[in-house]
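>>> Model the structure of this input:
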Amino acid sequence: MRRRSLLALVPATALLLPGCGLVSGDGGSGGRTVTVWLMKGSASQEFLDRFTEDFEGTHPGISVDLRIQEWTGVVDKVRRALAGEGEDRPDVIEVGNTQVPGYAEGGGLLDLTLESMRDWGIRDWLPGLAEPGRWQSRQYGIPWYAANRVVLYRKDLFDRAGITRPPRTRDEWLEITERLGTGGDQGIYLAGQDWYTLAGFIWEEGGELAAQRGGGTWQGALDSPAALRGMDFYRRLQALGDGPAGADEEHPPQAGVFADGGVAQIVAVPGLAGTVLRENPALQDKIGFFPVPGRRAGVPGAVFTGGSDLVVAKNTGARDAAVAVVDALAGAEWNTELARTMNYVPNRKSLADAVAGEEGVAAMAAGAARGRATPTTPGWSAVEADNPIKEYMTNVLGGADPATEARRATERVTALLEPYAS
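Got it, this is the predicted structure:
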């Protein structure tokens, strides 16, 4: 998705009002309680306690009411709250980065474009968080934290194969992976339907999963030459291991496969190493991390970025105070603290040094600078539910003609997106 300058999209009169933003609706921020919905596991209780104490101490008259939500069923719960249904009325909500377009389409989110440009370092944000937070050229989601895939590798197996450093390019990656597989081990375990990893390869080639056309319509783009090159690289890499062509990375869970031994590499978030070590403590100090390689040396490959954005409910009764909470949570000080506490990638590229001391997170942060997200249309959830991409991948890995299968998958993606033209 091509990033557009938001400055050109703001009315000129708004730019002539210094210090004026979308903060006039609650008559000042004094004496307000801001109800904040955060997702379970996103931040430790110790972090939340420290943040609340500091924020309330530096913002007299504003109280923060933090309420932790479960991911299961949260989409419907958020939709009801944004529509003003029921008694729960959050002011600030943590949402998955790719969920923002669906909520914005319903008209329930506060437009934060002006604050984003003026105060929040919009040009420094990770693109994989910022782009899906934008809907119809307006910024509704404010990046909070990110996580993305890296390569987890066995240091001892690399040493045994005489490999002294991680690969710097995709060509080197293929060469090294082939060498790792010559001694009876799998050079890599890559399931045939790991479509998030495929997405990164497609983006690295300059392709797209889907592209927006005239009139706000979206069309599948898996059949473009660039996207086909991405699929071809996936095919070549996947063939260097024994990953099942007809299953994704959770069937069986790749952490268990890696823990069982004999696998030199997997593509996963760094946190999966904890699961691996619980299943096989003997691998302690034997697991390393490097960013997914790109086409050019020293430039990590494109990857899918997951994570969370912060949004403000349009029906909030405490607009000033809610914006102040977002400002603090997403600001450099507390965003850095969150990243260090939870081993996340900070929301800004310039904050990557904050996690440089942790090998897995540092690799993740390097990749996040070139991270992307799924197409910014509410219809993408329908694509994931049906997911013709997985079938496409399996068919190609099974020997079917890539161009034919890509056209078929593209047509299905287009049909699934058609009802969501904006």
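>>> From now on I want contacts and neighbour counts done on CA atoms only, so please keep to that.
Fine.
>>> Enumerate every residue touching residue 263.
154, 185, 186, 187, 188, 189, 257 (C-alpha atoms under 8 Å, 6 or more residues apart in numbering).
>>> If I follow the layout properly, the first one ends up in contact with residue 288?
If I follow you right, that is residue 154. Yes - between residue 154 and residue 288 a contact is recorded at 6.3 Å, counting by C-alpha atoms under 8 Å.
>>> Have a look at the two and say which one is more surrounded.
residue 154 (21 against 18; other C-alpha atoms under 10 Å).
>>> Can you mark which positions in stretch 161-168 are buried?
166, 167, 168 (16 or more other C-alpha atoms under 10 Å).
>>> Ends of it, what's the gap?
The stretch stretch 161-168 measures 17 Å between its terminal residues, going by C-alpha to C-alpha, to the nearest Å.
>>> Please apply the same query to stretch 239-254.
OK, stretch 239-254 end separation, C-alpha to C-alpha: 16 Å.
>>> ok, and what's touching that stretch?
By C-alpha under 8 Å, 6+ apart, the surrounding residues in contact with stretch 239-254 are 177-178, 181, 186-194, 266, 391, 393-394, 397-398.
>>> Which residues are in contact with residue 42?
Contact criterion C-alpha under 8 Å, 6+ apart gives residue 342 as the residues in contact with residue 42.
>>> swap that for residue 186, please
Applying C-alpha under 8 Å, 6+ apart, we find residue 186 in contact with 180, 240, 241, 242, 262, 263, 264.
>>> Out of the residues you listed, grab the one that's most surrounded.
In terms of neighbour count, residue 180 stands highest of these at 26 neighbours, by other C-alpha under 10 Å.
>>> Now the second one, please; I'll put the structures next to each other:
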Amino acid sequence: MKRGLIAATGVAALLVSVAACGSDDGDDNKSGADGFKGQTLTVWAMDGSTPDKWTEDVKAAFEKKTGAKLKIEIQTWNGIQPKVTTALSESNPPDVLEIGNTQTPAYARTGGLADLTDLKESIGATWTKSLNESAVFEGKQYAAPWFAVNRVVIYNKKIWAEAGLKDTPKTRTEFFQALDTIEKKTDAEPIYMPGQNWYFFDGLTIGTDANLVKKEGDKWVSNLADPKVGKAMDIYKQYQSFSKAPKNKDEATPQQAEVFAKGKTGAFIGMGWEAATAIKANPEIEKEIGYFTIPGETADKPEGVFLGGSNLAIAEGSDKKELAKEFLKIALSDKFESQLASEGGVIPNKESLQTALKGNPAAEAGAPAISQGGTTPLIPEWAAVENAPNPIKTYMTAVLNGKSHAEAAKSVEDEMNKRLSQEQ
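Prediction:
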């Protein structure tokens, strides 16, 4: 899962009736009920990712199936990367770890994660392609996709009604037309869009098929000057033209949901859970909140979105790899993935399971865009780029303040390349 921004969402997992799998690995060469009796499997899960009922049910299914005990240790997102890095280098690491999808390549490169190609072959044939991409590094499966969350349009139904808008837009052009109507017919700010909502912009680059980095020789370098990136920024600039938000701030400064809570904003683009933040700030706003999928260029294809989410991985240093795979078979089965979607409102790892989201309007709005989604560049070097001050945010503000795409890209290119070379 991608940092604390989505760490508050719950998660789930799947089916119980999976056949036990034998192994060639010493003590793990066991199968059948009670085949692992006397062992304890340790799982590191992040705070907010394991609802109480899910934990109870998975533990019961696992212990009944294997005869082993399950120990789930909850971790916090703050400081988790160095903690996991250290744990993976030690002789007695946790057996199974929840890791952020964009963090997976860095852990895989160190050799700390076990190869799960056989697991992919046995249970992953229908994993959603866009979710599985982050679990693969250099052609090998080093994790399994667990769940995802993405941004949607959260709008004020009262303001839209005052503007005479009866339907939610199905294309980007229709969305801009709706924002223009709100601007002309109401006193509301059509949309709250600060200049540095970087993850929304990343989604737009996914939608324009832009790559933020490119390979030169054996090094990754900035590709920010690519015209496709410029096209994504032009789209962002059009959204921002309907907003009074500061051009040099992100969506957390101030919290965009708290701005929306004042009831004077037509919409904002954010995570579904941000609606709860708005309601906490102003309970009266709850009855006015609606959701819809971020529309793309055509009605049949939603906008590209950044997919935050988590993968499940097995430590290479674990001496219980086969037992860990039994856990993953249970935790990733259709039963518990559906429970995840229902209880936590997150997107399960198979499109066929999205029916479990019924009744959760934010999740239902997010689901159609999953297949069009992606992440930041899945290279170990990328993490350094996003360290504050993120040069891409600097680029965005520069464009919004009048610089050309090419000028703005050039102004941050050296800093991006320095970070990509890890010479900080």
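>>> PyMOL command to pick out the buried ones of the contacts of stretch 239-254 of structure 1?
A single PyMOL command is used to select the members of those judged buried by 16+ other C-alpha under 10 Å:
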select buried, resi 177+178+181+186+187+188+189+190+191+192+193+194+266+391+393+394+397
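>>> Among the contacts of stretch 239-254 of structure 1, name the ones in strands.
When DSSP state E is applied, those are split such that residue 266 fall in strands.
>>> so residue 23 of structure 1 touches residue 320, yeah?
Yes - with the criterion set as C-alpha under 8 Å, residue 23 of structure 1 and residue 320 qualify as a contacting pair; they are 4.7 Å apart.
>>> which of these two has more neighbours?
residue 320 (22 against 18).
>>> What residue in structure 2 is paired with that one?
Applying TM-score structural alignment, one finds that residue 320 of structure 1 aligns to residue 322 in structure 2.
>>> The helix or strand in which its match is found vs structure 1, mean deviation?
With secondary structure defined by DSSP states H and E, residue 322 of structure 2 is part of helix 321-331. With the two structures superposed, helix 321-331 of structure 2 lies on average 0.9 Å from its match in structure 1, counting by mean C-alpha distance after the TM-score superposition for structure 1.
>>> Give me the helices and strands touching the very next helix or strand once past that helix, please.
Scanning forward in sequence from helix 321-331 of structure 2 by DSSP H and E, the next helix or strand is helix 334-344. With contacts defined as 3 or more C-alpha pairs under 8 Å, 6 or more residues apart in numbering; DSSP states H and E, helix 334-344 of structure 2 has these neighbours: helix 52-66, strand 347-348.
>>> buried residues in the longest one?
For helix 52-66 of structure 2, the neighbour count (16+ other C-alpha under 10 Å) marks 54, 55, 57, 58, 59, 61, 62, 63, 65, 66 as buried.
>>> Over to stretch 20-27 of structure 2?
For stretch 20-27 of structure 2, the buried set under the neighbour-count rule, 16+ other C-alpha under 10 Å, comprises residue 20.
>>> Read off where stretch 334-341 of structure 1 ends up in structure 2.
Across structure 2, the stretch matching stretch 334-341 of structure 1 (TM-score structural alignment) is residues 336-343.
>>> So residue 318 of structure 2: helix, strand or coil?
Three-state secondary structure (criterion: DSSP: H, G, I helix; E, B strand; the rest coil) places residue 318 of structure 2 in coil.
>>> Nearest to residue 335 of structure 1, out of the contacts of residue 263 of structure 1: which one, please.
Looking at the contacts of residue 263 of structure 1 and their distance to residue 335 of structure 1, the nearest is residue 154, at 31.3 Å (C-alpha to C-alpha).
>>> now for the closest one: what does it line up with in structure 2?
In structure 2, the residue equivalent to residue 154 of structure 1 is residue 156, according to TM-score structural alignment.
>>> and that match, what does it touch?
When the contact criterion is C-alpha under 8 Å, 6+ apart, the partners of residue 156 of structure 2 are 263, 265, 266, 267, 288, 289, 290.
>>> Would you mind giving those residues as JSON lines with secondary structure added?
Below are those laid out as JSON lines (three-state DSSP):
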{"residue": "263", "secondary structure": "coil"}
{"residue": "265", "secondary structure": "strand"}
{"residue": "266", "secondary structure": "coil"}
{"residue": "267", "secondary structure": "strand"}
{"residue": "288", "secondary structure": "helix"}
{"residue": "289", "secondary structure": "strand"}
{"residue": "290", "secondary structure": "strand"}
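>>> Identify, from those, the entry nearest to residue 209 of structure 2.
For the contacts of residue 156 of structure 2, the closest approach to residue 209 of structure 2 (C-alpha to C-alpha) belongs to residue 267, at 25.8 Å.
>>> so where do the strands sit in structure 1?
32-39, 62-69, 92-96, 134-135, 138-139, 142-148, 150-154, 210-212, 218-220, 265-268, 287-290, 303-312, 371-372.
>>> Identify, out of these, the most deeply packed stretch.
With neighbours defined by mean count of other C-alpha atoms under 10 Å, none of the strands of structure 1 is more surrounded on average than strand 142-148, at a mean of 29.
>>> Give me the angle between it and helix 332-342.
Angle between the axes of strand 142-148 of structure 1 and helix 332-342 is 30 degrees (criterion: axes from the mean of the first three to the mean of the last three C-alpha atoms, to 10 degrees).
>>> After superposing, tell me the mean distance of strand 142-148 of structure 1 to structure 2.
Using mean C-alpha distance after the TM-score superposition for structure 1, strand 142-148 of structure 1 ends up 0.8 Å from its aligned counterpart in structure 2, as a mean over the superposed pairs.
>>> List the contacts of that strand.
Residues from elsewhere that reach strand 142-148 of structure 1, judged by C-alpha under 8 Å, 6+ apart: 97, 116, 125-126, 129-130, 133, 268-269, 303-311, 326, 329-330, 335, 339, 344-347, 364, 367-368, 371.
>>> Need the counterpart of residue 116 of structure 2 in structure 1.
Across the two structures, residue 116 of structure 2 finds its equivalent in residue 112 of structure 1, going by TM-score structural alignment.
>>> Number of residues surrounding residue 83 of structure 1?
17.
>>> Tell me the residue in structure 2 aligned with it.
The pairwise alignment with structure 2 assigns residue 83 of structure 1 to residue 89, based on TM-score structural alignment.
>>> Which residue numbers in structure 1 does stretch 283-292 of structure 2 align to?
With TM-score structural alignment applied, stretch 283-292 of structure 2 matches the range 281-290 in structure 1.
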